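Asker: build me a model from this:
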Amino acid sequence: MDVKRAMAIYQDKSHNVDVKLEGQPVWIENVDEVNGMATVQVGSRPTNTQTVNVERLQEG
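Answerer: The predicted structure follows:
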């Protein structure tokens, strides 16, 4: 995924976009456009977050 798409998903108020990190469902919590990084929540636990390169994220 590229930074522009990650930002669009992050800003989407419907929250109906399926995003995965290495096969695990994630929720985009923040996007750092300058550095191409995203903070994501892995699974359903709010405390399980990771900051990863947006290129590691997959849509659908």
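
Asker: going by C-alpha atoms from here, please, whenever you check contacts or count neighbours.
Answerer: OK.

Asker: assumed Ala8 was part of a helix.
Answerer: Yes. With the criterion set as DSSP: H, G, I helix; E, B strand; the rest coil, the secondary structure at Ala8 is a helix.

Asker: please give the structure of this sequence too, so both can be compared:
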Amino acid sequence: MDTQRAQEIIESPAMINVSYHGIPVYIKEVDANSGKARIFPLDEMENEQDVDVQGLTEG
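Answerer: Next up is the predicted model:
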């Protein structure tokens, strides 16, 4: 995924399924300059982490 698509998902009123290495996640924010996204697994909301946007997949 690229940073623009990740930002579109954040701004979308619809729930769009996203995963990081097979784990369903929520994208909290995206930093287009660094190519990083702040995410957390849907079942571990307290476990936020910064990851490469390219590791995110939609669907």
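
Asker: need the TM-score between these chains.
Answerer: The TM-score (TM-score structural alignment, normalised by the length of the second structure) is 0.91; 59 aligned residues with a Cα RMSD of 0.9 Å.

Asker: quick one, strands of the first structure?
Answerer: Taking DSSP state E as the criterion, the first structure contains strands spanning 19-21, 24-32, 37-42, 49-53, 57-59.

Asker: chain neighbours aside, what residue packs nearest to Val31 of the first structure?
Answerer: The shortest distance from Val31 of the first structure to any residue that is not its chain neighbour, by Cα to Cα, 6 or more residues apart in numbering, is 4.4 Å, and that residue is Ala38.

Asker: for the one you found, what are its contacts?
Answerer: Residues touching Ala38 of the first structure, when contacts are defined by Cα atoms under 8 Å, 6 or more residues apart in numbering, comprise 6, 28-32, 51-54.

Asker: buried ones among the residues you listed?
Answerer: Buried subset of the contacts of Ala38 of the first structure (neighbour count, 16 or more other Cα atoms under 10 Å): 6, 28, 30-31, 53-54.
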